[in-house]
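In: predicted model, plus sequence, below.
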Amino acid sequence: MKPTTSEMEILQVLWEKKSCSVREVHESLNKKDVGYTTTLKLMQIMLEKGLVVRDSSSRSHIYTANITEEQTQTSFLDKMIDTVYHGSTSRLVMQALGHSNTSKEELAAIREYLETLEKS
């Protein structure tokens, strides 16, 4: 199950804070145009989808992400590579490096990672 954009925003709060009430998530999102009930409804939908789990033992329910950030990143990246880059990881990497201001430190880390991959 791939989260929507709004669900991703909520998951990012939960990944950062580990677990939160709906009120804490809503305040962290800091969106003036989104009401508390919208955040609540989204989190209820996410619970039904299995994206979050809820501890109902206290007065205010506490939510925790049920999928890791790494799982989500991998899922989105795999889908993007397949659909946008026709399964070519190298095309993705070349596009990313060609359209951003990659620092010397980032390039060094990429080189080191590539060398590690080549050795294994």
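Out: Structure's in. What do you need?

In: can we go C-alpha only for contacts and neighbour counts from here?
Out: OK.

In: helices of the chain, residue ranges please.
Out: Along the chain, counting by DSSP state H, helices occupy 5-17, 22-29, 36-49, 69-84, 89-98, 104-119.

In: adding another structure so you can compare the two:
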Amino acid sequence: MPRNPRIPKPTAAELGLLRTLWRLGPSTVKQVHEQEQRERPGVAYASVLRLMQVMHGKGLLKRDESERSHVYSPAQEREPVQTRLLDDLIQKAFAGSGKDLVLAALRSERVSDAERAEIQRFLKESRDA
């Protein structure tokens, strides 16, 4: 997959806002702030606005200025961003081994029984294909 070196890797806070925008779709700062408040009560509107402006300046967000309230959307879809972050994690934390990443994830308590069953189905289907 070709990488766009001009779009930087998002920080943790930026990734949180990207997740919100991927879920909501193109949104105003007010809409994003309302959603963020549901998840993190007390987050200030000015903080959300400033972070979105910074993200726009970095190229992480696109902004439609045709309406009175600007509408923001992610510059990239969720999957390419996640893939890029995953590639970086595999290189940095697992010495380039995808297998070690998967085994570490499966050993953790964060993977539910339902998720394990889904993984097993995926592996069986890919083996049978």
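Out: Yep, that arrived. Bear in mind the structure is a predicted one, so any value in this text is a computation, not a measurement.

In: superposing both, give me the TM-score.
Out: Between these two chains, after superposing, the TM-score reads 0.87 (TM-score structural alignment, normalised by the length of the first structure); 120 aligned residues with a CA RMSD of 1.8 Å.

In: so how many other residues sit close to the alignment partner in the second structure of Ser75 of the first structure?
Out: The alignment partner of Ser75 of the first structure in the second structure, by TM-score structural alignment, is Arg84. Other residues within reach of Arg84 of the second structure, judged by other CA atoms under 10 Å, total 14.

In: so which of the helices of the first structure comes closest to Ile62 of the first structure?
Out: When the helices of the first structure are ranked by proximity to Ile62 of the first structure, the top entry is helix 22-29, at 7.4 Å, counting by CA to CA.

In: the second structure: matching residues for that closest one?
Out: On the second structure, the counterpart of helix 22-29 of the first structure by TM-score structural alignment is residues 29-36.

In: the matching stretch: which residues count as buried?
Out: Counting neighbours by 16 or more other CA atoms under 10 Å, one finds that the buried residues in stretch 29-36 of the second structure are Val29, Val32, His33, Glu34, Gln35, Glu36.

In: how close does that stretch sit to the first structure?
Out: Averaged over the aligned pairs, stretch 29-36 of the second structure sits 1.0 Å from the first structure after superposition, using mean CA distance after the TM-score superposition for the first structure.

In: starting at the chain centroid, how far to that stretch?
Out: Taking the mean of its C-alpha atoms, stretch 29-36 of the second structure sits 17 Å from the chain's own mean (CA atoms, centre = their mean, to the nearest Å).

In: ditto for stretch 74-90 of the second structure
Out: That offset, for stretch 74-90 of the second structure, works out to 7 Å (CA atoms, centre = their mean).

In: stretch 109-120 of the first structure now?
Out: What separates the centre of stretch 109-120 of the first structure from the centre of its chain is 25 Å, taken as CA atoms, centre = their mean.

In: before we move on, what about stretch 16-31 of the first structure?
Out: Distance of stretch 16-31 of the first structure from the chain centroid (CA atoms, centre = their mean) equals 15 Å.

In: same thing with stretch 29-37 of the first structure?
Out: Between the centre of stretch 29-37 of the first structure and the centre of its chain there are 19 Å (CA atoms, centre = their mean).
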